[in-house]
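Visitor: Sequence first, then the predicted structure:
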Amino acid sequence: MADAAANTVARVREFNRFYTRVIGVLEAGLLGTPYSLTEARVLFELAHRDEMGVSELRGLLGIDAGYLSRILGRFAADGLVVREAARDDGRRQLVRLTAQGRIAYGRIDDGQVRATEQLLDPLDEDGRRRLVAAMDWIRRAFGDAPLPRTLVLRGPRAGELGWIISRHGAREAEAARLVADFACRADPREAAWIAEADGEPVGCALCLADETDPRAARLSLLLVEPVARCAGIGSRLVAECVRSARAAGFDRVRTHAPVDSAGARVLGRAGFEPDGNEWTCTC
């Protein structure tokens, strides 16, 4: 496990080195301008506000107060910003871009647009979609992205039954058995769903015939990826399973979930009643 963790760290660092080279962070000036990446970010934040408190700007950027002071001092000397005390609190310092500062920001912004267009130019539409989806995934993984913009529930595509198995980790053997039984039976009353958010699979569920009760269906292998939780995806999958079971003629849906789990909360909201860790919903 220690070797695996070390390998992951090494690969992340390798990607960081690659990407900083791609976007030109290591160059003396960003996109041929006299400004560093941090200085360009300061201009960006100020360009999107009429004025801003210096302490608020420092908190937003997460940089040292002395470093920010030196940046703003240079900008003020170049005529890009004006710093002044707030009218209602002389201890609070405000900063805003001058007209010259907005021109400087505009040049950087135009250059970044052109550079990004050139970066994307070799990619076809599918490649661009996959790139943006991967970037969104990384942002969600580190808590800095909005919830998925589009959500589709659909049947598994080629290879995605294997994806369902692989995503169940410690339960992989059980998942493999359930998926294999589902695929082999081809029972028209049974169904499987992939939750696709912004073009990428982020969840799944199976609605299977219960092996011990001919009138019941079983909600199995319900999963939502951590980066896509709190978007109602689990609730959508559970509701679709209940709807499908009802249409197939089942009287009830059963499933298993620890009573103190996040999945139990989703089941409770969907009308499932617990009996220990076993949950039942009447269709």
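Guide: Cool, got the structure.

Visitor: From here on, just use CA atoms for contacts and neighbour counts.
Guide: Will do.

Visitor: chain center to stretch 224-239: distance?
Guide: 12 Å (Cα atoms, centre = their mean, to the nearest Å).

Visitor: which outside residues touch that stretch?
Guide: Stretch 224-239 has contacts (Cα atoms under 8 Å, 6 or more residues apart in numbering) with 137, 140-141, 147-148, 153, 193, 195, 202-205, 219, 222-223, 263, 266-267, 270.

Visitor: Quick one, which of those are buried?
Guide: For those, a burial check counting by 16 or more other Cα atoms under 10 Å picks out 137, 140, 147-148, 153, 193, 195, 202-205, 219, 222-223, 263, 266-267.

Visitor: Strands - which of these land there?
Guide: 153, 193, 195, 202, 203, 204, 205, 219, 222, 223 (DSSP state E).

Visitor: Report the two of those residues separated the most.
Guide: 202 and 219 (17.4 Å; Cα to Cα).

Visitor: does residue 240 sit in a helix, a strand or a coil?
Guide: Three-state assignment for residue 240 (DSSP: H, G, I helix; E, B strand; the rest coil): helix.

Visitor: For residue 200, see how far away it is.
Guide: Going from residue 240 to residue 200 by Cα to Cα, to the nearest Å gives 19 Å.

Visitor: Of those two, which one has the most company?
Guide: residue 240 (19 against 16; other Cα atoms under 10 Å).

Visitor: Return the residues in contact with that one.
Guide: Residue 240 neighbours (Cα under 8 Å, 6+ apart): none.

Visitor: rerun that using 10 Å as the cut-off
Guide: Taking Cα atoms under 10 Å, 6 or more residues apart in numbering, we find residue 240 in contact with 153, 191, 192, 193, 205, 206, 207, 234, 246.

Visitor: so what's residue 17 up against?
Guide: 11, 25, 26.

Visitor: element containing it?
Guide: For residue 17, the host element (DSSP states H and E) is helix 2-22.

Visitor: Which parts of the stretch 51-200 of the chain are helices?
Guide: Secondary structure of the stretch 51-200 of the chain by DSSP state H, counting those that start in this stretch: the helices cover 54-61, 65-77, 99-120, 125-141, 160-166, 172-185.

Visitor: One more to weigh against that first structure:
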Amino acid sequence: MVTRNAPEASDTQAPSADPPASPLAERAARLRAFNRFYTHRIGATRQDYQDSPYTLAEMRILYELAHRDGATLSSLSHELGLDAGYLSRTLKRFTQQGLVAKWQSKADHRQMLLTLTKAGREAFAPFDVRSQQQAESLLAALPEAGQTELIAHLAQAEALLTGSRTDVELRTHRPGDMGWVIEAHARLYAQEYGFNGEFELMVAEICAHFLKHFDPERERCWIVERAGQRLGCAFVVQKSKAVAQLRCVLLEPAARGLGLGRRLVNEAIGFARDCGYREMVLQTNDCLHAARALYEQAGFTLKSEEQHERFGVKLVGQEWVLNLDGRK
């Protein structure tokens, strides 16, 4: 009698499943999914983009030529990431159609500069208007706060991908800023901590008092702004001749993680020192973990804390203090 050897374990096991994707691969897949969603949403995959006789790439070339005084073949190829051969053939066709003109650069006779002709601008203008209207239509479907948040997130994405932070501005307050400060605090604290309208009232009172009693030599409000969008704020107000108070430090979600909170706090501390204050104080609540860490990093120490029920939730209120003149 012949017996068969028992099968190896590998002979009886089902094929193993694919290994789990790495976090980077999952994020890349999500980014690709968004690209597919957005290009489909704006009709970029259609041959007749914006119901025009031009492809998306051709429309992009026309846009660049319409918004600059002169461009070269090499500069367009580099900035648009287009193959020089494809770009040259497209420009030749546009020139034959009377849409593009060429002339010799006075600075470098080897360079030929490109621009749209009058006919080219007239041909492109309706599609430029249509693209603007499409963008406005997408935004109009959102509430104003949603529009602001979307634009801020897009600006953050651009800054992250380009490594640029130069478009972020810290400026002093202007008319209309206090309304945003109140709205942003009420909206974010309701979303993130469950605060009720009592908190909005308190911020409104802080802003009203600041405007009514503002001393430009001893007080300051900073607004964080990028691409025309307000993203954050901080106040230094005079509590006494020797004591400054840091108030209303806030960043929109799209502005977090970029070092702007630290920049705001350091700016406030430097201003208070320059004004001759000996001490800076602030009041916060223990649930604001990121803010507390920021204050500790800046040198503030916890002076006192007390449980209370305010703004519709149970909280532990805290007072922090920073010595500004080096004295103990």
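Guide: Ah, there it is. For clarity, every value in this text was computed on a predicted model and none was experimentally measured.

Visitor: Fetch the TM-score of the aligned pair.
Guide: The TM-score (TM-score structural alignment, normalised by the length of structure 1) is 0.59; 218 aligned residues with a Cα RMSD of 4.6 Å.

Visitor: which among the contacts of residue 240 of structure 1 gets closest to residue 281 of structure 1?
Guide: Distance ranking of those against residue 281 of structure 1, using Cα to Cα, places residue 246 first at 10.6 Å.

Visitor: quick check, nearest of the ones in strands among the buried ones among the contacts of stretch 224-239 of structure 1 to residue 99 of structure 1?
Guide: Closest approach between these and residue 99 of structure 1, by Cα to Cα: residue 202, at 45.6 Å.

Visitor: ok, the closest one touching residue 195?
Guide: Yes: if you go by Cα atoms under 10 Å, residue 202 of structure 1 and residue 195 touch, sitting 5.7 Å apart.

Visitor: Overlap in contacts, those two.
Guide: By Cα under 10 Å, 6+ apart, residue 202 of structure 1 and residue 195 have these common neighbours: 151, 223, 224, 225, 233.

Visitor: now, the most widely separated pair of the residues you listed?
Guide: Greatest spacing in these, by Cα to Cα: 151 and 223 (14.9 Å).

Visitor: Report the contact partners of the residue nearest to residue 233 of structure 2 when sequence neighbours are not counted.
Guide: Leaving aside its sequence neighbours, residue 233 of structure 2 sits nearest to residue 223 (Cα to Cα, 6 or more residues apart in numbering; 4.5 Å). Residues in contact with residue 223 of structure 2 (Cα under 10 Å, 6+ apart) are 169-174, 177-178, 181, 229-235, 249-251, 264.

Visitor: picking that back up, what's the closest of the contacts of residue 240 of structure 1 to residue 84 of structure 1?
Guide: Distances from residue 84 of structure 1 to these, taken as Cα to Cα, are shortest for residue 234 (50.5 Å).

Visitor: check which helix or strand covers the closest one.
Guide: Using DSSP H and E, residue 234 of structure 1 sits in helix 233-247.

Visitor: What of residue 319 of structure 2?
Guide: strand 313-323.

Visitor: Any buried residues in that strand, and which?
Guide: For strand 313-323 of structure 2, a neighbour-count test (16+ other Cα under 10 Å) marks 315, 317, 318, 319, 320, 321, 322, 323 as buried.

Visitor: quick one on the thing from earlier: which one (most neighbours) among the contacts of residue 17 of structure 1?
Guide: residue 25 (16 neighbours).

Visitor: any idea whether the residue mapped onto it from structure 2 is helix, strand or coil?
Guide: Taking TM-score structural alignment, residue 25 of structure 1 has residue 44 as its aligned residue in structure 2. Secondary structure, three-state DSSP: residue 44 of structure 2 is coil.

Visitor: Spatially nearest residue to residue 44 of structure 2, not counting backbone neighbours?
Guide: Nearest non-adjacent residue to residue 44 of structure 2, counting by Cα to Cα, 6+ apart: residue 56, 6.2 Å away.

Visitor: need the contact list for that neighbour.
Guide: Listed by Cα under 10 Å, 6+ apart, the contact partners of residue 56 of structure 2 are 43, 44, 45, 46, 47, 48, 49, 50, 62.

Visitor: Just the buried residues of the residues you listed.
Guide: The neighbour-count criterion (16+ other Cα under 10 Å) marks 44, 49, 50, 62 among those as buried.

Visitor: Return the member of those residues nearest to residue 147 of structure 2.
Guide: Closest to residue 147 of structure 2, out of all of those and judged by Cα to Cα, is residue 44, at 21.7 Å.

Visitor: wait, the closest one sits on residue 55?
Guide: Yes: the pair residue 44 of structure 2 and residue 55 passes the contact test of Cα under 10 Å, sitting 8.3 Å apart.

Visitor: Just give me the match in structure 1 for residue 101 of structure 2.
Guide: Match for residue 101 of structure 2 (TM-score structural alignment): residue 82.

Visitor: what about its match, distance to residue 240 of structure 1?
Guide: Separation of residue 82 of structure 1 from residue 240 of structure 1 (Cα to Cα): 57 Å.

Visitor: Ok, residue 279 of structure 1 next?
Guide: Taken as Cα to Cα, the span from residue 279 of structure 1 to residue 240 of structure 1 is 16 Å.

Visitor: quick one, what contacts the residue lying closest to residue 319 of structure 2 once chain neighbours are set aside?
Guide: Distances taken as Cα to Cα, 6+ apart place residue 283 nearest to residue 319 of structure 2, at 4.6 Å, with adjacent residues excluded. Counting by Cα under 10 Å, 6+ apart, residue 283 of structure 2 makes contact with 245, 246, 247, 248, 302, 304, 305, 317, 318, 319, 320, 321.

Visitor: before we move on, which element is residue 283 of structure 2 in?
Guide: strand 279-285.

Visitor: Let me know the angle separating that strand from strand 313-323.
Guide: Counting by axes from the mean of the first three to the mean of the last three Cα atoms, to 10 degrees, strand 279-285 of structure 2 lies at 170 degrees to strand 313-323.

Visitor: what angle separates the helix or strand just after strand 279-285 of structure 2 from strand 279-285?
Guide: Per DSSP H and E, the first helix or strand lying C-terminal to strand 279-285 of structure 2 is helix 289-297. Using the same axes, to 10 degrees, the direction of helix 289-297 of structure 2 lies 160 degrees away from that of strand 279-285.

Visitor: in helix 289-297 of structure 2, what counts as buried?
Guide: Residues 291, 292, 295 are the ones in helix 289-297 of structure 2 that count as buried (16+ other Cα under 10 Å).
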